[in-house]
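Peer 1: Next one to model:
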Amino acid sequence: MCAREVEIDIERALFHPSGFGSMWTDVCPSEGCFGRHTFSLFGRKQRPVKRPLPPAKHPYSWKHGSEQGGFDLKVAAAVAAALGKKLTIQWFETENEEESFPDREANALISAGLCDLVAGYPMFGGALAEPASETALLPGHEGQNPATRHQFVELGVLAPSRPYHHAPLQVIVGPKGWGRLIETLSDLNGLSLGAEQGTLTDTIFMAYRAGYMASRVIHVVPQSGILSRLEEGAFDAILIELHRFDAYRRKHPDTQLRATNYRHALGFNMGFVGLKSRPDLLAQVNDVIDSLVTEEKFAPLADSVGMTFIPPNEPEILDRISPGHLFGG
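Peer 2: Below is the predicted model of the structure:
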């Protein structure tokens, strides 16, 4: 497998609904929900959405009726307050489908003027490059005029803020893995492994050391409750985005699952993204992020929503995913 082929495969896995693209979505039913969010620091009044939302409180963001919360919302509120701006949250509709492209949807919302910034955006070169197409379909969003459904929007070029946290992939084990020292993926030898088919972790498991673990991987359908399956004993260990385990642990405080100390070499810093044509706004946001880092504000915000806070890693933006990143664990 050549390096270019690896990059193509990983780009697809990154934006899979259960890959790192899930960082932009709450766990929601297959018909979709208003679970992604964007932030306007200059305030735009939105009508309330009338369809019910699931009550799950995702550590990054969630909305149920008039209630909403999550780490990214708290960060956005802190940034808006520091800038002296009113914060308005634009929730938008998403489908848990492979055809969903969160980067294009976020760009369309910003380019259409529905918001100024998107929070919780992966600092990855592929997600920050010039758009592959000139236009994208505007996703369904809260307060949407029916006349704008199926409307295409001319896309701008996105630019990132400084990251404010890191989102790692972490090994989670059931009782059979308790007490095991896991320093590399090879230390999972003897354990059965669960993976959501077609995701980044599936690629990592199946390709590790030329298929060393492939015979022990049990595939499940994405969005079918892989943590619950692990709890039931369908397999012994999984590699998953840490924020998903945080959400599960909050909902199931008596869980028998444990997070190991092993984090895969491939993870993504997360931050805000806005239009490259608005450098002054991004500069102001960066100043606030720097101040919040100095004042050590991010960890308490994460703790208040039951999320494990991991500070950003170097480099701030991962330009490309090499075979070394992918298979070096």
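Peer 1: only C-alpha atoms for contact and neighbour calcs from this point on.
Peer 2: Noted.
Peer 1: continuing past the longest strand along the chain, what's the next helix or strand?
Peer 2: Counting residues, the longest strand in the chain under DSSP state E turns out to be strand 158-167. Later in the chain than strand 158-167, the nearest helix or strand by DSSP states H and E is strand 169-173.
Peer 1: Show me the contact partners of stretch 73-83.
Peer 2: 39, 41, 60-61, 86-87, 119, 284-285, 288-289, 298, 301 (C-alpha atoms under 8 Å, 6 or more residues apart in numbering).
Peer 1: one more to put side by side:
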Amino acid sequence: MVRGLLLGLAALLALFGAPAMAQDLSVDELVAKGKSRYSRMCSRCHGAQMRNSGNSSFDLRKFPAEEFGRFRSSVTDGKGRMPSWGDVLRPGDIEALWAYVTTQAGSRDMPEAARAALAGDEAVPEEEGAAALETVAPGVLTVCLARNGGAMSGWRHDGGVGLDYLVSRALAEALNLRFAAAWYEAEGGTDPRAEAAALMSYGLCDLVPAHPLLESAVGAPSVPFGQMPEWLGQPDQWYRRNRIALEPIAVTAPYRRAEMGLVLAPSAGERDPAGLGDLGGLRLAYQGNTLAQLVVRMSAPPDLRADAQAEPPGAGFLWRMETGLADAALIEVGAYDFHRRQNSVTGLRLGSWRHPLGINLGFAVLARQDALRQAADAALTGLLESGQVAAFAAQSGVHHVPPRPPLGPATLTMAAIARLN
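Peer 2: Purely as a prediction, here's the structure:
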């Protein structure tokens, strides 16, 4: 019954931009979809409604109607000064753009040559070994990546940057699948399952990186329905009140570990504290409503806990540290990496101590996609053992901490946190 409900819901979601193959849409529907994509991503260079002299960029009105393969290659991989859009467009978007271009922005019928070229080139051959893996787009591994992912992921016109982005691309290659990124604005929330479940249940992607290997972060979300975060290329008619039926999720083997450390201001001198109990004489700050606050309140020495300063969470926290807010801050290491990227002349430094409470991170996957999860487990293990993940971290300018046992979903309790210091 639940499966039937999900299938019925999928049909309704198609009206709001759920992934659909080009052959399921009429030419008029393709043109309307292509118009939305063109105005958002192409009109700046190629002109509104394709009105372009061709002096500064190609005049798309002259594109040969029989060369869909050339069109797809140019859009996906880029050409000359034109950036590649393969990491941005969703399945079916290129066909919609082709319909928009070959109908002269919807002003004429689609030429028969354009229809024939599309029909003859729409089937994408699957890579060897990829046929057994069910994915949103056949032969493609689509990964949802946070545009606001700090040092771990960020969108660029020519693809993306960050450790999570590079690992996602390498994972697709290891699975013999082509790679596509679906960029969204991460919002977080009280239930770590909800956002990832919404993205994958809607069909935007197959995997979501940086998912905690915690018992509380797998399985069915705490609510049966959820909302999608904002994402790049979302339909113009999408409304935030649209609700998604959330499926249970699982998590792959981990590829990195999130840990907390002490960021030290110049006022701390040359000190390198060996833990929270070694901060005597230093002023400590932390971000409120975060794991750091919980750690300080439950495991810091009483005098340090009483004097520690709680601050609003967000990227501005370390900028306030630059201006003398405190001598030391307990913060997630990745947040320091991002701050250092934003401020290459920072006076802050990361101490060598790490709090023993760390969380292994893998890729979220729908629980029913067990074959994909198992294949990703093996591929990620290979990427770790070969040193590729560590190399990606160095390339991205971030600290990489390998996963530590237990490698399966762990249980995080208040009592366990209280025992750590």
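Peer 1: what's the TM-score for these two chains?
Peer 2: Scored against TM-score structural alignment, normalised by the length of the first structure, the superposed chains reach a TM-score of 0.78; 279 aligned residues with a C-alpha RMSD of 2.4 Å.
Peer 1: before we move on, the earlier item: now, of the contacts of stretch 73-83 of the first structure, which are buried?
Peer 2: Among the contacts of stretch 73-83 of the first structure, those scoring as buried are Phe39, Leu41, Tyr60, Ser61, Leu87, Ala119, Val285, Val288, Ile289, Phe298, Leu301 (criterion: 16 or more other C-alpha atoms under 10 Å).
Peer 1: and those, which of them are in strands?
Peer 2: Applying DSSP E to those, the entries found in strands are Phe39, Ala119.
Peer 1: JSON lines for the buried ones among the contacts of stretch 73-83 of the first structure, including distance to Ile218 of the first structure?
Peer 2: Listed next are those as JSON lines, based on distance: C-alpha to C-alpha, whole Å:
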{"residue": "Phe39", "distance to Ile218 of the first structure": "39"}
{"residue": "Leu41", "distance to Ile218 of the first structure": "45"}
{"residue": "Tyr60", "distance to Ile218 of the first structure": "28"}
{"residue": "Ser61", "distance to Ile218 of the first structure": "30"}
{"residue": "Leu87", "distance to Ile218 of the first structure": "44"}
{"residue": "Ala119", "distance to Ile218 of the first structure": "33"}
{"residue": "Val285", "distance to Ile218 of the first structure": "43"}
{"residue": "Val288", "distance to Ile218 of the first structure": "44"}
{"residue": "Ile289", "distance to Ile218 of the first structure": "41"}
{"residue": "Phe298", "distance to Ile218 of the first structure": "36"}
{"residue": "Leu301", "distance to Ile218 of the first structure": "36"}
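Peer 1: What ranges does the stretch 201-329 of the first structure have for its strands?
Peer 2: Here the stretch 201-329 of the first structure has its strands, by DSSP state E, counting those that start in this stretch, at 217-220, 237-241, 258-263, 268-275.
Peer 1: Now do the same contact list for the spatially most central residue of the second structure.
Peer 2: With distances taken as C-alpha atoms, centre = their mean, the residue of the second structure nearest its centroid is Leu145 (1.1 Å). By C-alpha under 8 Å, 6+ apart, the contact list for Leu145 of the second structure reads Ser153, Gly154, Asp164, Tyr165, Ala181, Ala182, Trp183, Tyr184, Val208, Pro209.
Peer 1: Would you mind finding the match for the last one in the first structure?
Peer 2: I take that to be Pro209 of the second structure. Taking TM-score structural alignment, Pro209 of the second structure has Ala119 as its aligned residue in the first structure.
Peer 1: Would you check that that match makes contact with Gly271?
Peer 2: Yes: if you go by C-alpha atoms under 8 Å, Ala119 of the first structure and Gly271 touch, sitting 5.9 Å apart.
Peer 1: gap between Arg419 of the second structure and Glu173 of the second structure?
Peer 2: With distances taken as C-alpha to C-alpha, to the nearest Å, Arg419 of the second structure is found 42 Å from Glu173 of the second structure.
Peer 1: Looking at those two, which is more packed in?
Peer 2: Taking neighbours as other C-alpha atoms under 10 Å, Arg419 of the second structure and Glu173 compare with Glu173 leading, 15 against 9.
Peer 1: sorry, back to before: tell me the secondary structure at the residue nearest to the centre of the second structure.
Peer 2: Secondary structure for Leu145 of the second structure, judged by DSSP: H, G, I helix; E, B strand; the rest coil, is strand.
Peer 1: Need the counterpart of Glu231 of the first structure in the second structure.
Peer 2: In the second structure, the residue paired with Glu231 of the first structure according to TM-score structural alignment is Glu322.
Peer 1: top helix in the first structure by residue count?
Peer 2: In the first structure, with assignment by DSSP state H, the single longest helix is helix 279-294.
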